[in-house]
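**Q** coordinates only, no sequence provided:
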């Protein structure tokens, strides 16, 4: 077997070995009773990664397929690869490993999730530096947006802001908020110009959203800061929040964002009654 064929075979075998280690419950899937093999099925990996089953099957079979950096990124997230495993995956696929580039992780420390869950009446999310939504609480799903409805490979707040019509409707002053998010994202982008993932991501959004394409060209820069945000909830109507965000000390690649109803406002009482019923 020549080196090229061996490389593709090694890539397929590596992916098979990693999916065998992931429990369905770890990615929000039911265990089922008729699993003939341990771990995830091929179709589950394909679905969670946002790629076709046939195409993913060919990869595992060792066929000579060119894989984009975005697909590698999605596979690394779905299979919960650590930094060393992710570097190995990129190398096998003959891509430049994301050296120095923050690796995505689809899970948070249980204690951090506990903090989220105990913010009972405040919609809260955990984002990584790429604006991927890593975790959220019940208040966020009920009051803001149920991120669980979106495939994990597409669960990026910047992408959702510009391509999800349901999300757009709930954001009052959408244009202002969207432009502020672009400006905030650019502070991350500037440190990784030329990275395959980030360039592919930006080009995709520019092709999918004329607003993003136009506003990205403005080169505005802005840091997150405490501000007021207004949400148009389909049941509760207009809700006003204080928005604050905090870097997670145990992992500086993560940020906790919290929407807190303005004290004494009708939003505070509306949310409590809505979530407790």
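**A** Great, that's in hand. Remember, predicted model here, so these are calculated numbers, not experimental data.
**Q** rest of the way, CA atoms for contacts and neighbours
**A** Noted.
**Q** which stretches of this structure form helices?
**A** Chain-ordered helices for the chain, with DSSP state H as the definition, fall at 3-19, 42-49, 53-60, 69-78, 83-92, 110-118, 138-139, 157-163, 165-170, 174-189, 196-208, 210-216, 266-276.
**Q** could you dump these into CSV with mean neighbour count and distance to residue 256 added?
**A** As requested, these are arranged in CSV below (neighbours: other Cα atoms under 10 Å; distance: least, Cα to Cα, whole Å):
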stretch, mean neighbour count, distance to residue 256
helix 3-19, 17, 29
helix 42-49, 19, 24
helix 53-60, 16, 34
helix 69-78, 21, 20
helix 83-92, 18, 22
helix 110-118, 14, 9
helix 138-139, 23, 14
helix 157-163, 19, 13
helix 165-170, 15, 20
helix 174-189, 17, 15
helix 196-208, 15, 22
helix 210-216, 16, 24
helix 266-276, 14, 20
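**Q** so what's residue 275 up against?
**A** By Cα atoms under 8 Å, 6 or more residues apart in numbering, the residues touching residue 275 are 121, 139, 142.
**Q** from residue 77, how far out is the spatially most central residue of the chain?
**A** With distances taken as Cα atoms, centre = their mean, the chain has residue 132 as the residue nearest its mean C-alpha position (2.9 Å). Using Cα to Cα, to the nearest Å, we find residue 132 at a distance of 11 Å from residue 77.
**Q** what about versus this one:
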């Protein structure tokens, strides 16, 4: 009789083998001088030795050897961080290392402002009939197209936390008034934000935003402790525009390749409610409410 094969166990074994192979490949590509070690004259193979990686990462040589052999050992997040540093992994490689180790990476916000590259900005501009914008790790709105400004208002008028999706959702009355299904939409948006916030827990900018939302919104204050989590979802959004009336969009978002934490959100007009024609009208007249400043939504 053949032994019972657990599919989950087999998957874990395969992941350990992939983890081991990835470690070896990253070790073998490094030149000793790149990490401050002498190249020497008696190296039979290229790259670092196992004991050198172990020394750089602050772990035992035997234990590191077991990792490269695919043994059933489980490195902590701290050890994975140390290995990533020792092996000079970039952001994508570091994330891959954590995935293979079956541990979620503890992400850190990069110093300086987030940047939306020119190709993404050109793509935004090309979406003439679809409101679209790019959000960052903390859901700050970083770039948008003319259609988004026509429907939701000019985000350039907002600064700091005010140009943040969660702030707009929970602390901007004009934005809230435009969302026909605000209670259900706000609840699921909060759950998606919490999932994205988890890797950055403790980050000062995140914590400051959350504190301000607790102070500004009774709903946020009530819902945040519930610990609800949701992945990024697609669906329909009904917009009650102050000038064009009811508009219906199909909403989806995509991770921006090569940019950690950035997502592209796109609103596609739905035939119901003559939304496409209304959007075209708004884009012909960018400011339909001159009597008062309409805050972006």
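**A** Done, it's in. Owing to the predicted nature of the structure, the values given are computational and were not obtained by experimental measurement.
**Q** still on that earlier bit, between residue 132 and residue 77 of the first structure, which contacts overlap?
**A** Going by Cα under 8 Å, 6+ apart, residues that sit against residue 132 of the first structure and also against residue 77 are residue 104.
**Q** in the longest strand belonging to the second structure, which residues are buried?
**A** The strand of greatest length in the second structure, counted in residues with DSSP state E as the criterion, is given as strand 245-255. For strand 245-255 of the second structure, the buried set under the neighbour-count rule, 16 or more other Cα atoms under 10 Å, comprises 246, 247, 248, 249, 251, 252, 253.
**Q** quick one: stretch 9-26 of the first structure aligns where in the second structure?
**A** Residues of the second structure offer no counterpart to stretch 9-26 of the first structure, counting by TM-score structural alignment.
**Q** sorry, back to before: what range does the longest strand of the second structure cover in the first structure?
**A** On the first structure, the counterpart of strand 245-255 of the second structure by TM-score structural alignment is residues 237-247.
**Q** quick check: the matching stretch compared with the second structure, mean distance?
**A** For stretch 237-247 of the first structure, the mean distance from the matching residues in the second structure following superposition reads 0.6 Å, by mean Cα distance after the TM-score superposition for the first structure.
**Q** and that stretch, how far out from the chain's middle?
**A** Computed by Cα atoms, centre = their mean, to the nearest Å, the chain-centroid distance of stretch 237-247 of the first structure equals 20 Å.
**Q** repeat for stretch 215-229 of the second structure
**A** Mean C-alpha position of stretch 215-229 of the second structure versus that of the full chain (Cα atoms, centre = their mean) differs by 21 Å.
**Q** quick one: the strands in the second structure?
**A** Taking DSSP E, the strands of the second structure run over residues 132-135, 141-144, 235-241, 245-255, 263-269.
**Q** elements contacting the longest strand of the second structure?
**A** Based on contacts counted as 3 or more Cα pairs under 8 Å, 6 or more residues apart in numbering; DSSP states H and E, the elements that strand 245-255 of the second structure packs against are strand 235-241, strand 263-269, helix 275-284.
**Q** make TSV from the ones you listed and add distance to residue 92 of the second structure to it.
**A** Compiled in TSV, these are given as follows (distance: least, Cα to Cα, whole Å):
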stretch	distance to residue 92 of the second structure
strand 235-241	29
strand 263-269	16
helix 275-284	39
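**Q** figure out which of these is closest to residue 84 of the second structure.
**A** Distances from residue 84 of the second structure to each of these were compared using Cα to Cα; the minimum, 25.2 Å, belongs to strand 263-269.
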